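Undergrad: Sharing a model prediction with you, sequence too.
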Amino acid sequence: MNTFMNTEKARFNMIEQQIRPWNVLDADVLALLSEIKREDFVPAGLRALAFTDTELPLKSGEDAPVMLAPRVQARIVQDVAAQPQDKVLLVGAGSGYLAALLAKRSKQVIALEIDAELAALARANLQKAGITNAQVQQADGSQGAPAEAPFDVIVLAGSVAEVPAALLAQLAAGGRLFAIVGEPNAPTMRATLITRAEDQTYHSNQGWDTVAPRLRNFPEAARFSF
């Protein structure tokens, strides 16, 4: 069996054995996972692991940023349900893969990446993949991108202790914000989808559990001592 066939078999198995069983059932999202080549966004030395059910380090070092597991990225894309007219903010561009998925389902993606090396990598990967409606900015995403707001979708591609009010304020009416919320190093965290209603109130739904590394520069929850 040639390399192409091996790769496509591995991709098929990823979708059918990891992603679909995790309640990712949107046919358009599943088709997108076949269209956008995940292996092209994985560091060269880890391409053999592109379809495994695990996080992949994007740089060397103990606290290196990671590429989230395929099922987590797919579930995020399904949950935020970006539409062709939507403007999306992604905090944590990483290697650009999640930006590529979101860009295929929306009008525009602005992806913020605090690490300059990763920002350059994400830009290059998106360009090679032919994604023209995703822009990567090297920036601290903890305050969002107020000059570009409002956004129909905001995705935090990592965990936080709580969602900053500054980011919620950048949601358009009807907009959705996704975050993984929980204590640092907790055995489980909650995938949280917050919707801004037309009356400017916020509604939160925590649909599933996972864990993810912390996004840089987001504050931890306040602790009180007596």
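TA: Sure thing, it's come through.
Undergrad: C-alpha only now, for contacts and for neighbours.
TA: Will do.
Undergrad: Work out for me the element the closest residue in space to residue 24 that isn't next to it in sequence sits within.
TA: Distance criterion CA to CA, 6 or more residues apart in numbering; nearest residue to residue 24, sequence neighbours excluded, is residue 75 at 5.8 Å. Using DSSP states H and E, residue 75 maps to helix 70-80.
Undergrad: Quick one: list the elements packing against that helix.
TA: For helix 70-80, the packing partners by 3 or more CA pairs under 8 Å, 6 or more residues apart in numbering; DSSP states H and E come out as helix 27-35, helix 97-104, strand 171-181.
Undergrad: Check those for me and report the most buried one.
TA: Burial of these is given as mean neighbour count (mean count of other CA atoms under 10 Å); helix 97-104 ranks first at a mean of 26.
Undergrad: ok, back up a step: what about the residue nearest to residue 24, neighbour count?
TA: Neighbour count of residue 75, defined by other CA atoms under 10 Å: 21.
Undergrad: show me what contacts it?
TA: 19, 22, 23, 24 (CA atoms under 8 Å, 6 or more residues apart in numbering).
Undergrad: Between those, which sits nearest residue 121?
TA: Among the contacts of residue 75, residue 19 lies closest to residue 121 (CA to CA), at 25.7 Å.
Undergrad: related to what we said a few turns ago, can you list the helices and strands packed on helix 70-80 in CSV and add distance to residue 51?
TA: As requested, those are exported to CSV (distance: least, CA to CA, whole Å):
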stretch, distance to residue 51
helix 27-35, 11
helix 97-104, 13
strand 171-181, 22
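Undergrad: okay, now the one to match up with it:
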Amino acid sequence: MTDEDEGIAERKMRFLYALRSRGITDGRVLTAMERIDRGAFVKGLFAERAYEDTPLPIACGQTISQPSVVALMTQALQLSPRDKVLEIGTGSGYQAAILSLLARRVYTVDRHRRLVREATEVFRQLDLTNITAFAADGSHGLPDQAPFDRILVTAAAEDPPGPLLAQLKIGGIMVVPVGQTDAVQNLIKVTRHETGFEYEEMRPVRFVPLVEGLGSE
């Protein structure tokens, strides 16, 4: 093993320790985070920071989320291997890749065609065959594929979006950042029951806003 390999191995070990220290206790989530190399999704100048617990810039003015937040949101979904999942905001593809190891099928949507193309290529390289990525307006969800067992939104809305709530199965869970501004957002877990929706506030977060329409790239 080269010094560089040892350095990467040590960074990965610290990475997993950091997740546990931030309250990630689900063994399946930790295993998925260990198996999916965040380094595959971070390009260029920031590649050497792939194993830091911090958000990093990606193309189209977006970010790859902080790993502990990815893990927290994934854990909150309480995924089963039979679940069909919708992700709004493909971004780098990192979150969808984690989900793909824990669910039966992942549909992921982003308004930026470039991000969808680049993420799809990484999925292919990693042989993740149960992810379907679309360039589309995520605020409308994917009505043709609904209903979903789980929905994960990686952009902040002022309220949990009505079209997405409508596409959630009875008994389903949606995790979404909600906030009026960049500065004040909370991660919300929504559970759909026969009689309505139950909302649980999880923690403060900062995400890019959920924007309607397709991007220019």
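TA: Received, thanks. On a predicted model such as this, the values are computed, not experimentally measured, just so you know.
Undergrad: Around the nearest residue to residue 119 of the second structure once chain neighbours are set aside, count how many other residues there are.
TA: Once flanking residues are discounted, residue 119 of the second structure sits nearest to residue 93: 4.9 Å by CA to CA, 6+ apart. By other CA under 10 Å, 27 other residues sit near residue 93 of the second structure.
Undergrad: Next: residue 60 of the first structure.
TA: Residue 60 of the first structure: 8 neighbours (other CA under 10 Å).
Undergrad: Just confirm it is within a strand.
TA: No. According to DSSP: H, G, I helix; E, B strand; the rest coil, residue 60 of the first structure belongs to no strand; its state is coil.
Undergrad: ok, it to residue 46 of the first structure distance?
TA: Remark: distance between residue 60 of the first structure and residue 46 of the first structure (CA to CA, to the nearest Å) = 12 Å.
Undergrad: Next: residue 129 of the first structure.
TA: 18 Å.
Undergrad: quick one, which of those two is more surrounded?
TA: Comparing residue 129 of the first structure with residue 46 by other CA under 10 Å, the one with more neighbours is residue 129, at 16 against 12.
Undergrad: how about the more buried one, what's its partner in the second structure?
TA: Aligned counterpart of residue 129 of the first structure in the second structure: residue 126 (TM-score structural alignment).
Undergrad: distance of its match from residue 181 of the second structure?
TA: For residue 126 of the second structure, the distance to residue 181 of the second structure - CA to CA - is 36 Å.
Undergrad: go on, residue 7 of the second structure?
TA: According to CA to CA, residue 7 of the second structure and residue 181 of the second structure sit 39 Å apart.
Undergrad: Then residue 155 of the second structure?
TA: Per CA to CA, residue 155 of the second structure is found 12 Å from residue 181 of the second structure.
Undergrad: higher neighbour count, those two?
TA: Each of residue 155 of the second structure and residue 181 has its neighbours counted (other CA under 10 Å); residue 155 has more, 21 against 14.
Undergrad: what's near enough to touch the residue positioned nearest the centre of the second structure?
TA: By CA atoms, centre = their mean, the second structure has its centre lying nearest to residue 95, at 3.4 Å. The contact partners of residue 95 of the second structure, taken as CA under 8 Å, 6+ apart, are residue 70.
Undergrad: Can you tell me what it aligns to in the first structure?
TA: Matched by TM-score structural alignment, residue 95 of the second structure corresponds to residue 98 in the first structure.
Undergrad: what's the answer for residue 81 of the second structure, then?
TA: By TM-score structural alignment, residue 81 of the second structure lines up with residue 84 in the first structure.
Undergrad: Next one: its match from residue 107 of the first structure, what distance?
TA: Distance, residue 84 of the first structure to residue 107 of the first structure, by CA to CA: 5 Å.
Undergrad: neighbour count winner among these two?
TA: Between residue 84 of the first structure and residue 107, counted using other CA under 10 Å, residue 107 has the larger neighbour count: 16 against 12.
Undergrad: Quick check: that one touching residue 86?
TA: Yes. Under the criterion of CA atoms under 8 Å, residue 107 of the first structure makes contact with residue 86 at 5.3 Å.
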